[in-house]
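# Below are the sequence and a predicted model for it; my questions follow.
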Amino acid sequence: MEKKILVIDAGTTGIRAIIYNHRCHILSQAYTEFPNYTPSPDRVEQDPNEIWDATKKMVNQALKALELRLNDISCIGITNQRATTVLWDKETGEAAPRAIVWQDTRTAKRAEELSSVWGDEVYSRTGWPIAPVYSSLSLEWMLNDSAALRKKADEGKLAFGTVDSWIIYRLTGGASHVISASNASVTGSYDLINNQWYEEWLSALNLPLSLFPEVCDDSGVIAFTDENVIGGSIPICGVIADQHAALFAQGCTEPGMIKCTHGTGTFLDMLIGDQPIIEPSSGVCCQIAWRKDGVTHYALEGYAGCTGSAVQWLRDGLKIIDSSKESESVAQKVPDNGDVYFVPALTGLSAPYWDSFARGALLGITPGTKRSHVVRATLEGIVYSVRDFIEEMENISGYDVKSISVDGGASQNDLLVQFQADQLGVEVVRPRNVEATSLGAALMAGLGSTMWKNEHEAFAVHRNKTTFSPQMSEEERTELYRKWKVAVERARGWSKV
């Protein structure tokens, strides 16, 4: 019987369970969304129990489609949204409050306050500027908001983790409280220099070390599922954060190789080798790409937190498109943006600005502006957001970007990908399968279970690709980007006005 890998892909808006064979072909998959709660403009929350319930249902659906039981699976891989903060009771196993999602900005003022004292020190150790995306700040907020939770935390009765930690905890019936190295490095709590939880910083935030999970490799035998919970005892052999999974799936295994994922947000990651490069003045993040066989590989990252979700806003908020996919055909109805610029800072600006108080801005509207101009400006805003930090990544890494691999749902939009090639002046390569996060988790799990002997064998499957080459003059590229920079300045600090 051929070996099979079950991947649990726990994204920001939903859960996907996918079964791959040993050639990385998808045999079955099941997907469902779960609610995101926004009780106020600065808050984004999820119910961990709803995430777990969705996980169980999708796993069962994916298995049922092939008439399989869990014990027919060779190993499990997990990939997940990063930095979302989950807190649960060690005694009951129940989630405490709702999880605070990585897009949440309730800790913006706290981040600003801490930056004036701890900014460069924390950046130089964690690889990230102090920002609301920090799980450590969300965790501090949770404990300060509830005397009961604070008491339990001080007594060592609570457990913290990101979504990977929570799913593993539930899959193993509470036997494992772990986090993968890639996920740990994006919590704003991990010391990249000393390769351990950043105890001095956590102490300053009054966060007991007993809250924190054990850090494990991203590939290897990490834990076993509990048969009483999920219907079988299967090794979990790959656990890797979503962007890092996509980087690996795109075959970016040599320093200087780069990928760009267009999802809820847009993330540009460059592998840099086995030593971190941390440059606080750049606004670019450094993180663990993955840890495998005890060897740590690092990556630089720039990201814009609200890009794909800005297109969703066109659909659900403005209601000027019926689906995200329709954005391409609507935008193609006009030859250009009509001098309209959209800064997708709906939840603030990330790299390289790190301005939690920025807000979305639509500029250049005239009586002749049509909905097509607005949609096109939104797609172009995604690309400009990437250009904002790619040059910084080149500067601090020493690598010149010649080609970028793209993935994620929005990468299927030809107009967006062509504009990315035009604005960045580089070749953009799109694989046939743009769902790279789940593939990366499958590869990590297969390698961790020794399904393949090495990376070369794992990557042996041929994948068709489409290449987009630059077609815009340098003069036009420069002028368009100049106006974008002006638009960004108009959007910055808006919620403080």
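Here it is on my side, so go on.
# Please make it C-alpha for all contacts and neighbour counts, starting now.
OK.
# Flag every buried residue along whichever helix in the chain runs longest.
When the chain is parsed with DSSP state H, its longest helix is helix 371-397. Neighbour counts over helix 371-397 (16 or more other CA atoms under 10 Å) mark 372-390, 392-393, 397 as buried.
# now it, how far from the centre of its chain.
For helix 371-397, the separation from the chain centroid amounts to 17 Å (computed by CA atoms, centre = their mean, to the nearest Å).
# What of stretch 353-364?
21 Å.
# ranges for the strands of the stretch 351-497 of the chain?
Using DSSP state E, counting those that start in this stretch, the strands found in the stretch 351-497 of the chain span residues 361-363, 403-407, 427-431, 465-468.
# Presented hereafter is structure B, for comparison with structure A:
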Amino acid sequence: MSEQMYVMAIDQGTTSTRAIIFDHDGQIVSNGQREHEQIFPRSGWVEHDPQEIWANVRKVVGEALVEAEINRHQLAAVGITNQRETAVVWDKTTGEPVYNAIVWQDTRTQKICDRLAGDEGADKYKERVGLPLATYFAGPKVAWILENVDGAKEKAEAGDLLMGTIDTWLLWNMTGGTNGGIHVTDVTNASRTMLMNIDTLDWNEEIAADMGIPMSMLPEIRSSSEVYGKGRRQGLLIDTPIAGILGDQQAATFGQACFEVGQAKNTYGTGNFMLINTGEDLIRSENGLLTTVAYKIGDNKPVYALEGSIAVTGSLVQWVRDNLGLISSAPEIEDLASQVDDNGGAYIVPAFSGLFAPHWESDARGVFVGLTRYINKNHIARAALEATAFQSREVLDAMEADAEKAGVELSELKVDGGMVANELLMQFQADILGVPVIRPKVIETTALGAAYAAGIAVGFWNGEQDVIDNWAEDKRWEPTMDEETRERYIRLWVKAVERTRGWMDEDVDALYG
């Protein structure tokens, strides 16, 4: 009797790294998880240690295999999903990063973005890459490293440095590192660099030159589902096919089986990320959204999506816990918030790294408005949760405005991520959106999507239909709020957002920079 086979996903996220093993039904068999240090050298700067992340990958792989009581021979394939725009630059001869990974939340590249924009503005490259010039994306982060790390520019021009998003860094190490490591990324991650042509799926040499990034640094762009290589340096996965790569939000879209035009998901993690499938049609947003590649399976045509990216949602709960000390664990915020019927008129707009979609204003900063003596910690907890729902509504409005021209209409929203366990938030989300919100039985859809992509590549699953068949609904929240009340809430939220704008200036830099 042959051994039962499984697929592993390595889910390298903003705060932790996980290895999750799935069976053929898409059910979780085991997992391992390790947090990594969040490094904040200056206000607005966020870094990770790439070597710590790589070490954690090796540890969590072992933990997952031990818990499942299997070995690598029972893994049909491994998929990788990752925090997308976080950028790493390393020496291909030594394997050492020349600087810490600069995280997607980091805002230090604003001056580089302004310089690149020139008189043409933030949309200078948008027609070609689907993205506005913003600190969010990986290309300007690499430019910053080359401009600010001693000797980096010279090494890059000599062909000694490689760059990539976290998927590329992990794949290179897993397949041998300095001993023949494979330097590859997939279309979803490449679409978040500001360096890939969104229509032809290849690197744009002119934009790379503008940013001072030699083409020799760039990884090869491949599909999201194919065998890239086999494990070598990582002893626990030696000879195991590494066969799927998807950026975390595209992986969640895949894991949620959003394969039809108009199907959408919203992931509630460190930030929130809503994607709507637009099929093989490339829709260029006119309302502050991003045009991105949703996935590409082998030789099939790419499938595109519109995305709204929100920087701070789950991390706002962490802030309430760690910076304010109002709770000792994240789940406690629901207990606090449920003790009041509403936010008492208090609104939190967590523009800690500026406003992301649909505004894209890097000089904004967070505000807390509507405070009175009546407000207590319960109202603050509720306002923190509601901020997630309000920001998602802003993205949905922009998404519907863009998608309308393509005949795409959202009738329900699939949700996933850690915050979907919060039932108060999910009900308020349905109320403020005015559409049903649906949670799947397996909420680890990011890791699941990467596993599906890898498994499809090696024949473990028979394409998208197996993903659809495995998907199952756990709970549905129907909107209960009347339209007049909903619109009043939204108008007050818009007023609060206005108060965030234009906060950053020379005085702030001089005092706190």
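Thanks, I have the structure now. Since this is a predicted model, take the numbers as computed values, not measurements.
# what about the strands of the stretch 351-497 of structure 1, which gets the closest to residue 95 of structure 1?
Closest approach to residue 95 of structure 1 among the strands of the stretch 351-497 of structure 1 (CA to CA): strand 403-407, 32.6 Å.
# The closest one against structure 2, how far on average?
Its matched residues in structure 2 lie on average 0.3 Å from strand 403-407 of structure 1 after superposition (mean CA distance after the TM-score superposition for structure 1).
# so how far is residue 360 of structure 1 from residue 379 of structure 1?
According to CA to CA, to the nearest Å, residue 379 of structure 1 stands 14 Å off from residue 360 of structure 1.
# In structure 2, what stretch matches stretch 433-449 of structure 1?
Counting by TM-score structural alignment, stretch 433-449 of structure 1 lines up with residues 442-458 of structure 2.
# wait, stretch 373-382 of structure 1
The aligned range for stretch 373-382 of structure 1 is 379-388, by TM-score structural alignment.
# would you list every one of the helices in the stretch 101-250 of structure 1?
Under the criterion DSSP state H, counting those that start in this stretch, helices of the stretch 101-250 of structure 1 are mapped to 108-126, 135-145, 147-154, 163-171, 181-184, 199-204, 227-230, 242-249.
# Packed most tightly, which of those helices would that be?
Mean neighbour count (mean count of other CA atoms under 10 Å) peaks for helix 181-184 among the helices of the stretch 101-250 of structure 1, with a mean of 30.
# I'd like to know which elements that helix is packed against.
Packing partners of helix 181-184 of structure 1 (3 or more CA pairs under 8 Å, 6 or more residues apart in numbering; DSSP states H and E): strand 214-216, strand 235-241, strand 285-292.
# among those, which is nearest residue 59 of structure 1?
Evaluated over those, closeness to residue 59 of structure 1 peaks at strand 235-241, with 13.9 Å, by CA to CA.
# how distant is the closest one from the center of its chain?
How far strand 235-241 of structure 1 lies from its chain's middle: 16 Å, per CA atoms, centre = their mean.
# corresponding residues in structure 2 for that strand?
The aligned range for strand 235-241 of structure 1 in structure 2 is 241-247, by TM-score structural alignment.
# what's the mean deviation for the matching stretch versus structure 1?
Counting by mean CA distance after the TM-score superposition for structure 1, stretch 241-247 of structure 2 comes out at 0.7 Å.
# how about stretch 43-53 of structure 1, which residues of structure 2 does it hit?
Counting by TM-score structural alignment, stretch 43-53 of structure 1 falls onto residues 45-55 of structure 2.
# what comes into contact with that stretch?
12, 17, 36-41, 88, 97, 100-103, 105-108, 170, 173 (CA atoms under 8 Å, 6 or more residues apart in numbering).
# Of the residues you listed, select the buried ones using a ChimeraX command.
This is the ChimeraX syntax for the buried subset of the contacts of stretch 45-55 of structure 2, where burial follows 16+ other CA under 10 Å:
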select :12,17,36,88,97,100,101,102,103,105,106,107,108,170,173
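# coming back round to it: now the match of stretch 373-382 of structure 1 on structure 1. Mean distance?
Superposed on structure 1, stretch 379-388 of structure 2 shows a mean distance of 0.7 Å to its aligned residues (mean CA distance after the TM-score superposition for structure 1).
# who touches that stretch?
Contact partners of stretch 379-388 of structure 2, identified using CA under 8 Å, 6+ apart, comprise 272, 312-314, 316-317, 320, 333-334, 336-338, 340, 342-344, 346-350, 425, 428-429.
# ok, now with 7 Å
313, 316-317, 333, 336-337, 340, 343-344, 346-349, 425 (CA atoms under 7 Å, 6 or more residues apart in numbering).
# Take the residues you listed and keep only those in strands.
Among these, the members falling in strands (DSSP state E) are 347-349.
# hang on, isn't residue 251 of structure 2 packed against residue 451?
No. Applying CA atoms under 7 Å as the test, residue 251 of structure 2 and residue 451 come out as separate, 8.8 Å apart.
# Cool, thanks, talk later.
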